[in-house]
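Undergrad: Turn this into a model:
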Amino acid sequence: MRLLLIEDDAPLAEALTAFLRGKGFVVDTAATLAQARAALPAAHWGALLLDLHLPDGDGLSLLPLLQRHYPDCSVIILTARDQITDRIRGLDAGADDYLVKPFDPDELLARLRAVERRRGSGGGQHGAVLQLGNLAIDLARDRVLLDGQPVELTAKEWALLRVMASRPERIHSRDSLLDALYGFDDDTDSNTLEVFISKLRRKIGRERIQTLRGLGYRLAGQTP
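TA: Model prediction:
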């Protein structure tokens, strides 16, 4: 899942970015509302991590724009404001979740996993483990099991598999999968995605990833 972190505290932004990238997320950053507005049309964002107190205004002022033009993008507010009234105001404005600084990065990770599960179930509740025959993809524990044995994946391979596993019924376009792999500052080759797809197939089985010519890729073999 690709994230936009909107945070003007540079050390905190760097620490969170490093942590989340280490967990397989693609993270881009913005330090102001103006930078965030410029970044929004440039990618398919799975979630925004939004600070409220920004140099050029209140982060909540961004939410009406998101609701109008990016309704599929989830919002987790990260703020030092710890009053109940502030939390209510943020949630009433359309945020999906709220974390008060300082927070444990693992708690943020758990909230993001919950976002992925909701997105994958169309807003309903379902388990964090996707079972594809003898392949189990555990989104909550960041692990993959084949015939009960762990499959070792690189961060990029896991990021690619996770975006497909979070919405297994969907055909994922090439552009949407590239968004899950690379941020604004990353260099990509024209065949990079195909290389990662090939590596994943070797590890989890060629039949697990379908190619739909001209459309994209989809996971196959989900157990009812």
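
Undergrad: contacts, neighbours, all on C-alpha from now
TA: Will do.

Undergrad: show me where this protein has helices.
TA: With DSSP state H, the ranges of helices along the chain come out as 10-22, 33-39, 63-69, 84-92, 105-120, 155-166, 174-181, 192-204.

Undergrad: Buried residues, the second one. List them.
TA: Of the residues in helix 33-39, 33, 36, 39 count as buried by neighbour count, 16 or more other CA atoms under 10 Å.

Undergrad: Residue 196: which of those is nearest?
TA: Ranked by distance to residue 196 (CA to CA), the buried residues of helix 33-39 are led by residue 39 at 26.0 Å.

Undergrad: Name the stretch among the helices of the chain that sits most buried.
TA: The highest average neighbour count among the helices of the chain, using mean count of other CA atoms under 10 Å, belongs to helix 155-166 at a mean of 22.

Undergrad: Which strands and helices lie in contact with that helix?
TA: Counting contacts by 3 or more CA pairs under 8 Å, 6 or more residues apart in numbering; DSSP states H and E, helix 155-166 is packed against helix 105-120, helix 174-181, helix 192-204, strand 216-219.

Undergrad: Residues in contact with that helix: which ones?
TA: 1, 21-26, 116-117, 119-120, 130, 137, 139, 170, 172, 177, 180-181, 196, 199-200, 218-219 (CA atoms under 8 Å, 6 or more residues apart in numbering).

Undergrad: Second input sequence below; structure requested for side-by-side comparison:
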Amino acid sequence: MCAHIVVAEDDEKQAELVRRYLEREQHSVIVVSDGRAALDEVRRTPPDLLVLDIMLPKVDGLDVCRILRQETDLPVLMLTARSTEDDLLLGLDLGADDYVTKPYSPRELMARVRTLLRRTRVAATPPDPLLRVGTLTLDPVRHEVTVDGKPIECTPGEFRLLEVMAAHPDRVFTRGQLLEHLHGFDRYITTRAIDVHVMNLRKKIETRPRKPARLMTVYGVGYKLTAGEERQNGAS
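TA: A predicted model of the protein is given here:
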């Protein structure tokens, strides 16, 4: 699973450590030391993965992620020394696909890299049938979502969450199950990340986000995706 990977890390020792481990797994690696250089490199030669430190000079990692999410669905793995839940959720909300908190073990980082690259390769497999739940349609190959025929912009995390639930309409998923589909097992992240994705998705796919008819809460359990037409048509 050789890949082209850009590492944006201003700590020279950390950058060299990450480079060595990635090259040991036969990846080609470009290292940059600030956010502006990261944006330039990704735009010049789009990589298969961006390993992105949050604390970067010139343009910080959160801004880099926000800017890139307007341009590409490139997988982004964030490295962060910020351990507060709000900081981590902000990174996910801006479109990061996963994160590792410092200090981290190189083996853990490589496992996260392999997981993200596998997801990318799976997404590049031959077309799957369109997924339809009521008037919501999801195209796994083109990474497109429409509601009532209108396109909906989703971050990679939001798209994967919808994809999992659209493949099993009316099935109730716990937050833990959805989290595994999104990020795999992580001893740091909390299930509140799922609530953030759900809140953002409701703003995009629901007529009245505060009274959802598609992306439903099953109290004490989790969430499910339903066709929703009857509830929406009957809402006052």
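
Undergrad: one step back: in CSV, list the helices and strands packed on helix 155-166 of structure 1 along with distance to residue 94 of structure 1.
TA: CSV is the format used below for these (distance: least, CA to CA, whole Å):
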stretch, distance to residue 94 of structure 1
helix 105-120, 14
helix 174-181, 24
helix 192-204, 34
strand 216-219, 31
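
Undergrad: Not counting sequence-adjacent ones, nearest residue to residue 177 of structure 1?
TA: Setting aside the residues directly before and after it, residue 177 of structure 1 is nearest to residue 160 in space (CA to CA, 6 or more residues apart in numbering), at 6.6 Å.

Undergrad: Tell me which of the helices of structure 1 lies nearest to residue 76 of structure 1.
TA: Here helix 105-120 is closest among the helices of structure 1 (CA to CA), at 8.2 Å.

Undergrad: how far apart are that closest one and its match in structure 2?
TA: Once fitted to structure 2, helix 105-120 of structure 1 is off its aligned match by 1.1 Å on average (mean CA distance after the TM-score superposition for structure 1).

Undergrad: Point out the other helices and strands that that helix packs with.
TA: Going by 3+ CA pairs under 8 Å, 6+ apart, helix 105-120 of structure 1 lies up against helix 10-22, helix 155-166.

Undergrad: between that helix and helix 155-166, how big is the angle?
TA: Here helix 105-120 of structure 1 points in a direction 40 degrees away from that of helix 155-166 (axes from the mean of the first three to the mean of the last three CA atoms, to 10 degrees).

Undergrad: what does helix 105-120 of structure 1 correspond to over in structure 2?
TA: Taken onto structure 2 by TM-score structural alignment, helix 105-120 of structure 1 occupies residues 106-121 there.

Undergrad: So what touches the matching stretch?
TA: Contacts of stretch 106-121 of structure 2 (CA under 8 Å, 6+ apart): 1, 3, 17-18, 21-22, 48-49, 75, 77, 97-98, 100.

Undergrad: again with stretch 2-11 of structure 1
TA: 13, 17, 25-33, 36, 44-51, 54-55, 179-181, 183.

Undergrad: What's the end-to-end length of stretch 40-51 of structure 1?
TA: End-to-end distance for stretch 40-51 of structure 1, by CA to CA, to the nearest Å: 16 Å.

Undergrad: returning to that earlier point: I'd like to know which of the helices and strands packed on helix 155-166 of structure 1 is closest to residue 62 of structure 1.
TA: Of all those, it is helix 105-120 that lies closest to residue 62 of structure 1, at 19.3 Å by CA to CA.

Undergrad: Now the counterpart of residue 18 of structure 2 in structure 1. Nearest residue, chain neighbours left out?
TA: In structure 1, the residue paired with residue 18 of structure 2 is residue 16, using TM-score structural alignment. Distances taken as CA to CA, 6+ apart place residue 105 nearest to residue 16 of structure 1, at 7.3 Å, with adjacent residues excluded.

Undergrad: so how far is residue 19 of structure 1 from the one you found?
TA: From residue 105 of structure 1 to residue 19 of structure 1 the distance is 8 Å (CA to CA).

Undergrad: Residue 119 of structure 1 too?
TA: For residue 119 of structure 1 relative to residue 19 of structure 1 (CA to CA), the value is 22 Å.

Undergrad: Nothing else from me, thank you.
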